[in-house]
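Asker: next come a sequence and a model predicted from it.
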Amino acid sequence: MSNGSLYTNIQNNIATIEFGHPASNSFPRELLSRLTASLNELSSNHDVHVIILKSEGEKAFCAGASFDELVAISNFEDGKQFFLGFANVINAMRNCSKLIIGRIQGKAVGGGVGLAAACDYCFATEQASVKLSEFTIGIGPFVIEPAVRRKIGLAALSELTLNATNWQNAYWAKEKGLYSRVFDTIKEMDVEVEILANKLSNYNPEALKEMKKALWKGTENWTVLLEEKAEISGKLVLSDFTKKALQKFKK
């Protein structure tokens, strides 16, 4: 389980991707690579009409990138490759020909917010607070910024990024457009996730595919853009400020 787990199940034209990791469903590089590959495979699978993205357990949805791997970065190339992990996932979600439903059962931090933002429709519970805490360790949410900005706008992105120690609750996230619906319990949410997924799976798959293209129009430059963002973070993570901050967090 040190590299986490990822399972894909296909039933009734609905693919469910479930990822997990003991450290609050955070992502080591290998798990990000597996998620990217899974999304790319499902994109060309004619038996799949819609995808549900979820994480294990009832607590955190995703704590972002692996802290242990972040601490271990020692050179620019390693840093760039580390941050490219989430860039590749976001681009895979963007390029995927299937609409993606996000099931956000708990807190999302950093890259977890990016994953939610890259979904086409998000269900969440009241526990699904969000935070972009990157400034506190001397970096920034640069790789996920385009996806988050696209979903919630510049003003909300600024609020979330600059208040790096503050959680924003699920209703704030819904008001800003990150979540489409918020529920009291996971059980209530799962009922609605299933209803929407079943509806979408019975619609014309060609119409769904064209709608996916329309939703992401104007993001064609993201393959290059997110790589550039990964380079920014790859440099910053090597700074003295970040190294000291990471050691403080580690202790």
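Answerer: The structure has been received and is ready for your questions. Quantities reported herein were computed from a predicted structural model and do not represent experimental measurements.

Asker: all contacts plus neighbour counts: C-alpha atoms, from now on.
Answerer: Noted.

Asker: can you give me the strands in the stretch 101-250 of the chain?
Answerer: For the stretch 101-250 of the chain, the strands defined by DSSP state E, counting those that start in this stretch cover 108-109, 121-125, 130-131, 181-183.

Asker: here's the one I want to compare it with:
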Amino acid sequence: MTEAYVKSHIEHGINTIEFFHPQSNSLPGKILEELAKEIHFAGTHDDTKIIILKSAGDKTFCSGASFDELIDIKNEAEGLKFFSGFASVINAMRKCPKFIIGRIQGKCVGGGVGLAASVDYAIATDKAELKLSELAIGIGPFVVGPAVERKIGSAAFSALAIDATMWRNADWAKRKGMFAEVHENIENMDESIQRLANTLSHSSPQAMAEMKKIFWKGTEHWDELLKERAAVSGRLVLSTFSKTAIAKFKSK
């Protein structure tokens, strides 16, 4: 596979949304836009009872923001637009009335941690390590921060955000509440995902929608909050420190 994509497939009420990017499932603006649209559509589609969010490959769930696009940001307006893509995806997941199961088969970096935190039930393998690397490139996890903090608490979020080069393993993520389940291999993970998805596809859509409102209570202001956070990241990414750090990472 060489071409990036977002695609969805509905079968027996289960809508599987899959994304791929050849650079370790990174997230350029186009992928973010398409993900937000697919999640929104699935939420309004009567045939969809439950959503599975997954990525292609078996090593990396999502490596976060596209460095190619980050380094090309030339002004605050472009920065706001790019980071607002992450805000749009998180808010689409937040407002979607259907439960979203996350299939976390590998490493999550930066924005990828934000995606994992925004699903309603994350099922992972023991290879699914986490790292909030934003500080290492001169910005911070401003847009994904509310989603991560909501899921694992302020202390664990602070630890991830401050120690930006440190990987946390899947067991740590499960103990902190990021992952609901951790399995020793992809086969066991997929079996558990299919079992849960099948069960939920036969559950009451109205009851699940009401439950989701309760789970996300207190986040009603996130449309404005995440846009404000996107502006902060969009400004910081223009700094000489950030441009130099991103160029150094790209050259590795």
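Answerer: Perfect, thanks for sending it. Since we're looking at a predicted model, the values are computed, not measured.

Asker: now the TM-score, please.
Answerer: Overlay of the two chains. TM-score (TM-score structural alignment, normalised by the length of structure 1): 0.98; 251 aligned residues with a CA RMSD of 1.0 Å.

Asker: circling back: Serialize the strands of the stretch 101-250 of structure 1 to TSV and add fields for distance to residue 52 of structure 1 and mean neighbour count.
Answerer: Putting the strands of the stretch 101-250 of structure 1 into TSV (distance: least, CA to CA, whole Å; neighbours: other CA atoms under 10 Å) gives the following:
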stretch	distance to residue 52 of structure 1	mean neighbour count
strand 108-109	17	26
strand 121-125	10	25
strand 130-131	20	24
strand 181-183	15	20
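
Asker: mind naming the longest helix for structure 1?
Answerer: Ranked by residue count and defined by DSSP state H, the top helix of structure 1 is helix 76-95.

Asker: for residue 3 of structure 1, grab the count of nearby residues.
Answerer: Per other CA atoms under 10 Å, the neighbour tally for residue 3 of structure 1 reads 16.

Asker: residue contacts, it?
Answerer: Residue 3 of structure 1 makes contact with 21, 27, 28, 30, 31 under the criterion CA atoms under 8 Å, 6 or more residues apart in numbering.

Asker: make a markdown table out of the strands of the stretch 101-250 of structure 1 and add distance to residue 204 of structure 1.
Answerer: As requested, the strands of the stretch 101-250 of structure 1 are exported to a markdown table (distance: least, CA to CA, whole Å):
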| stretch | distance to residue 204 of structure 1 |
| --- | --- |
| strand 108-109 | 33 |
| strand 121-125 | 18 |
| strand 130-131 | 34 |
| strand 181-183 | 24 |
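
Asker: closest to residue 153 of structure 1 out of those?
Answerer: strand 130-131 (15.2 Å; CA to CA).

Asker: so how far is residue 46 of structure 1 from residue 144 of structure 1?
Answerer: Using CA to CA, to the nearest Å, residue 144 of structure 1 is found at 29 Å from residue 46 of structure 1.

Asker: ok, the two, which is more surrounded?
Answerer: residue 144 (24 against 10).

Asker: what's near enough to touch that one?
Answerer: Per CA under 8 Å, 6+ apart, neighbours of residue 144 of structure 1: 86, 87, 90, 110, 111, 113, 114, 226.

Asker: list just the nearest of those to residue 51 of structure 1.
Answerer: Nearest member of the contacts of residue 144 of structure 1 to residue 51 of structure 1, counting by CA to CA, is residue 90, at 14.5 Å.

Asker: looks like the closest one contacts residue 117 (just checking).
Answerer: No. With contacts counted by CA atoms under 8 Å, residue 90 of structure 1 stays clear of residue 117, the gap being 9.0 Å.

Asker: give the intersection of the neighbour lists for the two.
Answerer: Joint contacts of residue 90 of structure 1 and residue 117 (CA under 8 Å, 6+ apart) are residue 147.

Asker: count of neighbours near the nearest residue to residue 216 of structure 1 once chain neighbours are set aside?
Answerer: Leaving aside its chain neighbours, residue 216 of structure 1 sits nearest to residue 94 (6.7 Å; criterion: CA to CA, 6 or more residues apart in numbering). Other residues lying near residue 94 of structure 1 total 26 when counted by other CA under 10 Å.

Asker: identify the residue of structure 2 aligned to residue 94 of structure 1.
Answerer: Per TM-score structural alignment, the equivalent position to residue 94 of structure 1 in structure 2 is residue 94.

Asker: and the residue nearest to residue 121 of structure 2 when sequence neighbours are not counted, what does it touch?
Answerer: Spatial nearest neighbour of residue 121 of structure 2, excluding adjacent residues (CA to CA, 6+ apart): residue 101 at 4.8 Å. The contact partners of residue 101 of structure 2, by CA under 8 Å, 6+ apart, come to 50, 51, 52, 53, 119, 120, 121, 122, 123, 193, 197.

Asker: now do 6 Å
Answerer: With contact taken as CA atoms under 6 Å, 6 or more residues apart in numbering, residue 101 of structure 2 is in contact with 52, 119, 120, 121, 122.

Asker: so it versus residue 188 of structure 2, what's the distance?
Answerer: 15 Å.

Asker: can you check residue 77 of structure 2 too?
Answerer: Relative to residue 188 of structure 2, residue 77 of structure 2 is positioned 45 Å away (criterion: CA to CA).

Asker: same deal with residue 64 of structure 2?
Answerer: According to CA to CA, residue 64 of structure 2 stands 26 Å off from residue 188 of structure 2.

Asker: wouldn't residue 63 of structure 2 be in contact with residue 111 here?
Answerer: No. Counting by CA atoms under 6 Å, residue 63 of structure 2 stays clear of residue 111, with 7.2 Å between them.
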